[in-house]
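Asks: this one's structure only:
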């Protein structure tokens, strides 16, 4: 089987508690993650040929992390070793990455210092049929955005399927460019664009009704999903699939998703819970679930339901990446029938 390659920055998430007890206890929990790595880890867990490309410093810490990934069946052979540091960020458990409290410490990381011409993409794409990245990558620096475009051009020439997650992180876009100045140029290469109607508006300029939250009905949200999907497919002819997630509630959750292709909007089952454990990585798990289904050429509805159940299940797992097997995800679907 040809490989699914995910490209992005490996991060260490450090989790101080909101009460400051970490100072008294001299303990800071952490997780290995990063949006694209969360996807790669899930796919490997679900027994697909998953590979991961990032940049790390050449030191003992990187060696241990890479060994950790290899033990989880992630192909790390493409990783670039350069620079001096691994990116980190600070976020209390249970909080959302979109929360204003997130603290990034990613400047001058090995990944942030990637330069165009560094990676031999022809070699990297050997035996790869799917390439995945997210909008977090080009948010870091202009140079990383340029590296993304390098990759997309080569992947397109090789007819590699390309997926994009429109992760919007306002605190990352600090190098003088707004997402709308960068992302449309990258989106033109993509076969699958995943996000939500608000991220598509911020990054690709699609319209969103300013009264969407006031109306607040599922019917209206789904109509927006259709409008956004149709606008993206019209603007980016290479795009075949548009996925949207809808996640509401705090501390509880109301969650459902859509996938638009061939002029039809598929809508997932709706999940709800009074409390969740960890919001980080749920969207990544949804993305991984879509790749899992579409890579194996499952029916669109089946792929969407697997992705949605996987994302919902991740909300109850303390980590950046899911630890649920494919069979466990399928049990969630069965229990909801």
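Replies: Arrived safely, thanks for sending. Keep in mind it's a predicted model, so treat the numbers as computed, not measured.

Asks: Could you use CA atoms for every contact and neighbour count after this?
Replies: Fine.

Asks: May I see the buried residues of stretch 109-129?
Replies: For stretch 109-129, burial by neighbour count (16 or more other CA atoms under 10 Å) applies to 109-114, 116, 119, 121, 124-125, 128-129.

Asks: Just the ones of the residues you listed in strands?
Replies: 128-129 (DSSP state E).

Asks: would TSV of the buried residues of stretch 109-129 with distance to residue 63 be doable?
Replies: TSV is the format used below for the buried residues of stretch 109-129 (distance: CA to CA, whole Å):
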residue	distance to residue 63
109	16
110	14
111	16
112	19
113	19
114	19
116	25
119	20
121	23
124	20
125	23
128	24
129	27
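
Asks: what residues are up against residue 216?
Replies: With contact set as CA atoms under 8 Å, 6 or more residues apart in numbering, residue 216 has no partners.

Asks: In addition, the following structure is provided for comparison:
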């Protein structure tokens, strides 16, 4: 997400912990080369967590294996981070459910971060990003709902709302093939009312096959009590990893840029659709490229 924002021209910084070895050094070089600030990166521990991706095709699904035990970030000491100092002059702070899944230290650090950001008036966003191979639903339920209390913009899915927030939403209500907008709006309004978030964003993926997906999103805005539906893109997948992060980055950028909500959602959906045509985790597209897709200027033609 930080890299995507950097390519949109946003001054973005990454808070993490990397081992003081060649692997950690290489990670820092990549971040620096992509335009991300690394002044808040701690050095310590012995290894950097990794994961392996097996790309799917046609009827064979994508598969991921994690190797994150005993990573540098999993051993993070919450007291080592001065959040009021780190968040000084910051407009927006984003985190995800993956960080607290890595251990007690990262979980407490995340709680302190969102609390400090809220107290300082920094906009806070959270992507649930629940990964069952990293922690159980019961463990996640002990942590995630308490974080939401400090969040302005929440990114979640149907199962997240039901499992972690206790929001009753009919099964399949967010299935793009049979989307129930009234049920979605009712559930979103309850999240806003019961947890105090300002906005709820939900991505909509249609698994036509492992190689072709439909892609869209919904955005509910609490202050205006309006539900916005983004355009639908059919994507031939090159790499689906990073789609959610690029959607978050697109929505964050568009709102920082002052775009109306309909335009902000259109931009975010277009940015994340383009990411899925790019190999690797990073979305390196520019604002102009996203806006061309959002305005349907290119249509897949060769640009000369």
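Replies: Great, that's in hand. Bear in mind the structure is a predicted one, so any value in this text is a computation, not a measurement.

Asks: Helices - which of the buried residues of stretch 109-129 of structure 1 land there?
Replies: Counting by DSSP state H, these place 121, 124 in helices.

Asks: Just give me the closest of the buried residues of stretch 109-129 of structure 1 to residue 201 of structure 1.
Replies: Nearest to residue 201 of structure 1 among the buried residues of stretch 109-129 of structure 1, counting by CA to CA, is residue 112 at 25.7 Å.

Asks: any idea how far the most centrally placed residue in structure 2 is from residue 125 of structure 2?
Replies: The centroid of structure 2 falls nearest to residue 245 when counting by CA atoms, centre = their mean (3.7 Å). Counting by CA to CA, to the nearest Å, the gap from residue 245 of structure 2 to residue 125 of structure 2 is 12 Å.

Asks: just the helices in structure 2 please.
Replies: 2-7, 22-33, 83-86, 98-101, 104-119, 137-141, 144-148, 158-164, 181-195, 243-256, 261-275, 287-294.

Asks: Adding distance to residue 229 of structure 2 as columns, could you present those helices in TSV?
Replies: Listed next are the helices of structure 2 as TSV, based on distance: least, CA to CA, whole Å:
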stretch	distance to residue 229 of structure 2
helix 2-7	23
helix 22-33	33
helix 83-86	35
helix 98-101	27
helix 104-119	28
helix 137-141	28
helix 144-148	23
helix 158-164	16
helix 181-195	9
helix 243-256	13
helix 261-275	8
helix 287-294	14
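
Asks: follow-up on the earlier one: now list whatever residues contact both of residue 245 and residue 125 of structure 2.
Replies: What both residue 245 of structure 2 and residue 125 touch, as defined by CA under 8 Å, 6+ apart, is an empty set.

Asks: Excluding sequence neighbours, find me the nearest residue to residue 232 of structure 2.
Replies: Excluding the flanking residues, the one nearest residue 232 of structure 2 by CA to CA, 6 or more residues apart in numbering is residue 216, at 4.7 Å.

Asks: residue contacts, the one you found?
Replies: Counted by CA under 8 Å, 6+ apart, residue 216 of structure 2 has contacts 203-205, 229-233, 269.

Asks: give me that answer again for 7 Å
Replies: 203-205, 230-233, 269 (CA atoms under 7 Å, 6 or more residues apart in numbering).

Asks: Most neighbours of all these, which one?
Replies: residue 269 (32 neighbours; other CA atoms under 10 Å).

Asks: Could you measure from residue 242 of structure 2 over to residue 53 of structure 2?
Replies: 12 Å.

Asks: So which of the two has more stuff around it?
Replies: Between residue 242 of structure 2 and residue 53, residue 242 has the larger neighbour count (other CA under 10 Å), namely 20 against 12.

Asks: Aligned counterpart of the more buried one in structure 1, please.
Replies: If you follow residue 242 of structure 2 across to structure 1 using TM-score structural alignment, you land on residue 281.

Asks: Tell me how far the residue lying closest to residue 299 of structure 2 once chain neighbours are set aside lies from residue 271 of structure 2.
Replies: Nearest residue to residue 299 of structure 2, sequence neighbours excluded (CA to CA, 6+ apart): residue 293, at 7.5 Å. Distance of residue 293 of structure 2 to residue 271 of structure 2, computed by CA to CA: 8 Å.

Asks: what do you get for residue 170 of structure 2?
Replies: Distance from residue 170 of structure 2 to residue 271 of structure 2, by CA to CA: 29 Å.
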